[in-house]
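J.: kindly generate the corresponding structure for this input.
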Amino acid sequence: MLGWFKKKFFQQEEPAVTAAAPPAEQEAASSRPPPAAGVEQQKPSMFKRLQERLGKSRDTLVHRLDRLLLGRKKIDQELYDELEELLITADLGVNTALHLLETAKERVKRDQLSDPQALKQVLREQILAFLLASNRPAELVLPESGPFVIMVVGVNGVGKTTSIGKIAAKFVKSGQSVLLVAGDTFRAAAIDQLKIWGERTGVEVHSGLPKADPSSVVFDGVAKGIAKKYDVIIIDTAGRLHTSVNLMEELKKIRRVIGKNMPSAPHEVMLVLDATTGQNALSQAKLFHEAVGVTGLTLTKLDGTAKGGIVANICHELKIPVRFIGIGEQADDLRDFDPQEFVDALFSRDDAGSEPQPI
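T.: Here you go, the predicted structure:
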């Protein structure tokens, strides 16, 4: 858990501690402990849950691919044309879909493939390659001393504040002290929700008055985190429409203000995206990245969407690492992103093992 962070900073194992319960208003409480290191029998159940939660995306991409290939005797242009349409409508995006298609054509020609079923393995390998290329161990700019500072951005409604609470719970479970900073001062509900998470996880929340200047609240919060020697500071920010010029200027200002207390901070700018929005999530990612330099992504609501292909699209287009994926409402349903595990779950067969039917 949190290998992208701990391997470079804390270098310690995570103790098996019961997951903190999320706010009752937002989601059901979770009391199941995370799997202890080395307990192999727990891995299948965790994988199965991921497999189940990606069911809608598997239907859109893999099951449709199975139906497309069923009964085909040869790889021809007609098959390529239908495959192109399938990939685009699976929210892989035009550029990514065309790249996958060209890769498939090259492999077919180079390896002299004739069985249409071979295309499925080619696509699986290339999607994994996209994810691995984007999610190589990131060279995080870590502080020589003082807290690790995460600035979290994203539009309203994507699950940003809830994700912050769940990420804070992960750090707490790994033995780190955490300070949450309520930088979204425009919505009293955002401050209240963050405070609920603080109570549930035993984490202090620094906040100002509603409508207070966000930069001032963040400046004071970072100063407190440094003075009290917290290990991690996680900063919530306002989340109006990503097309708002004022919002982007405000986020730029907050980023600068964080650096006044700690020149190397923020060490991570994490963007939270709602996977159900499909290609709009990619547009959001581009605009936020241009404004504040996004270094990591959290993709929420993958369990409720057929648009899981957006994960591969974002990785291919932006080359920004995916840190976490959300596959449910419980605390342990915010999972560290593992490219191999994700692809295995996406391309796996259902337990029923039903055979695909021709399109």
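J.: can we go C-alpha only for contacts and neighbour counts from here?
T.: Will do.
J.: for Ala223, give its distance to Glu144.
T.: Distance, Ala223 to Glu144, using C-alpha to C-alpha, to the nearest Å: 17 Å.
J.: neighbour count winner among the two?
T.: Ala223 (16 against 9; other C-alpha atoms under 10 Å).
J.: to compare against the first, here's the next sequence to fold:
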Amino acid sequence: MSEDDPQGTAPKDAKRKRGFWGWLTGEAPEPAPATEPSRDDAAETPDEVAEAAEAVASQAPPAVELTPDVVAPAEPELADEAEPEPVQPPADVLPPVPEPPPSEPAAEVSASDEPAPKKGFWSRLASGLARTASSLGQGITDLVSKRKLDAETLEELEDVLIRADLGVETSMRIVEEVGRGRHDKMIAPEEVKALIAGEVESILAPVAKPLVVDATQKPFIVLMVGVNGSGKTTTIGKLAAQWRDEGRKVVLAAGDTFRAAAIEQLKVWGQRTGATVIAREQGADAAGVAHDAITEARASGADILMIDTAGRLQNRAELMAELEKVVRVIKKLEPTAPHAVLLVLDATVGQNALSQVEAFARTAGVTGLVMTKLDGTARGGILVAIAAKHKLPIHLIGVGEGADDLQPFAARDFARAIAGLN
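T.: Now for the predicted structure:
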């Protein structure tokens, strides 16, 4: 009998649950007092414990394995004894332990967090033309590494060059140079790449000409033409930024009246560069915008006037006729203008760029080329094909979105980049 049941009427199950198991786990049958109970206070009397143990044994409960979790409540009484070693919890529940901060290498870590310096323009061009160079270089390596330069090998080499958009004429010239004096001989891939770079440079060097502003023509009128998405408006903004840095006064004409976004984009470039922007509402006559811009540029003493035009496909006769009208209006106000007609070409279009040059040269009298989006295309060789066929001056090439990502064209650097030579 216990103090809670002086008559002994409580079932033994309740006694076992409150007595033996309470003793085993160290739990008190009554709410814990203000002070921490000792082990003796938390247990039943010896007779009750024995009676409970006998009853439990008679029912043959499953064996209970005592784990550190079960006996954990008894540990506080060992505080006066030697401190036991802590039990390491399972690895999957261990909290992550932060590594101590490094001492001396800390300076190196902070230095690496600083932004890397921007690569030079031609380094970025080489990176951009890596896809063209990789495709061309791998084809050459696979072809000439283990074969002699017989007629079949040279024919396959020509196919590799044509697939790289170098053009048929250029590819034939390169193959002829490679095969000269080397028939039925082994040749290293690097030697072939060097020959390609040399031939490409010889084609590009005569047309690599910077855009020169004639100071005697004031304003110097530049007409920008090209198909949709080639990058005309962005190129205008970059040139405006560069010329403003040189101290020139620039006026921009928003002649792409088909797209409200083009007008707004040019206004943004005007705010960035400090250039004056002449614009009308969307849908206005583009020739009228050009007329107003020339009048304003003269009145303000501007050095340069750049006229944007709407992108148009080279095979749309009605759109090309509208471009002819813009040119006629310009010439009425200034017979020698436009002083430069720049065709902006997208390098990613490949062979289609050849027909664009033909159409715009016939309609607007193109005087020079700007090649954009060379930073990440496998079709960079198209510039070589255009130079070989049309022999128009190549003024500028672009490899990014920043104002300094548009630079004068240099034949040797481009030839070595496209051939995969450092």
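J.: what would you report as the TM-score here?
T.: Taking TM-score structural alignment, normalised by the length of the first structure as the basis, the two superposed chains have a TM-score of 0.79; 305 aligned residues with a C-alpha RMSD of 2.4 Å.
J.: ok, the residue nearest the centre of the first structure - contacts?
T.: Nearest to the mean C-alpha position of the first structure, counting by C-alpha atoms, centre = their mean, stands Thr298 at 2.5 Å. By C-alpha atoms under 8 Å, 6 or more residues apart in numbering, Thr298 of the first structure lies in contact with 270-273, 322-326.
J.: Provide the aligned range in the second structure for whichever strand or helix holds it.
T.: Using DSSP states H and E, Thr298 of the first structure falls within strand 296-300. Counting by TM-score structural alignment, strand 296-300 of the first structure pairs with residues 368-372 of the second structure.
J.: the matching stretch vs the first structure, average distance?
T.: Averaged over the aligned pairs, stretch 368-372 of the second structure sits 0.9 Å from the first structure after superposition, using mean C-alpha distance after the TM-score superposition for the first structure.
J.: how far off centre is that stretch?
T.: Centroid separation between stretch 368-372 of the second structure and its chain, computed with C-alpha atoms, centre = their mean, to the nearest Å, is 23 Å.
J.: could you do stretch 358-373 of the second structure as well?
T.: Using C-alpha atoms, centre = their mean, the offset of stretch 358-373 of the second structure from its chain centre is 29 Å.
J.: ok, and for it, which residues are buried?
T.: Neighbour-count burial for stretch 358-373 of the second structure, counted by 16 or more other C-alpha atoms under 10 Å, picks out 359-361, 364-373.
J.: tell me the one of those nearest Lys118 of the second structure?
T.: Distance to Lys118 of the second structure, by C-alpha to C-alpha, is smallest for Lys373 among those, at 18.2 Å.
J.: quick check: that closest one vs Ala57 of the second structure, distance?
T.: 87 Å.
J.: please apply the same query to Val225 of the second structure.
T.: Remark: distance between Val225 of the second structure and Ala57 of the second structure (C-alpha to C-alpha) = 100 Å.
J.: before we move on, what about His183 of the second structure?
T.: Counting by C-alpha to C-alpha - His183 of the second structure and Ala57 of the second structure are separated by 102 Å.
J.: among those two, which residue is more densely surrounded?
T.: His183 (14 against 10).
J.: helix or strand for that one, which one?
T.: Counting by DSSP H and E, His183 of the second structure is found in no helix or strand.
J.: number of nearby residues for the closest residue to Thr367 of the second structure other than its chain neighbours?
T.: Of all residues not flanking Thr367 of the second structure in the chain, Val341 sits nearest, at 5.2 Å (C-alpha to C-alpha, 6 or more residues apart in numbering). Neighbourhood size, Val341 of the second structure [other C-alpha under 10 Å]: 23.
J.: can I take it that Val341 of the second structure is in a strand?
T.: Yes. Applying DSSP: H, G, I helix; E, B strand; the rest coil, one finds Val341 of the second structure inside a strand.
J.: quick one: what's aligned to it in the first structure?
T.: In the first structure, Val341 of the second structure lands on Val269 (TM-score structural alignment).
J.: verify the stated contact: its match with Val141.
T.: No. Taking contacts as C-alpha atoms under 8 Å, Val269 of the first structure lies outside contact range of Val141: 11.1 Å.
J.: and the helices in the first structure?
T.: 3-6, 43-53, 55-58, 64-69, 77-87, 94-111, 118-134, 160-173, 188-201, 214-227, 245-261, 279-292, 310-318, 339-346 (DSSP state H).
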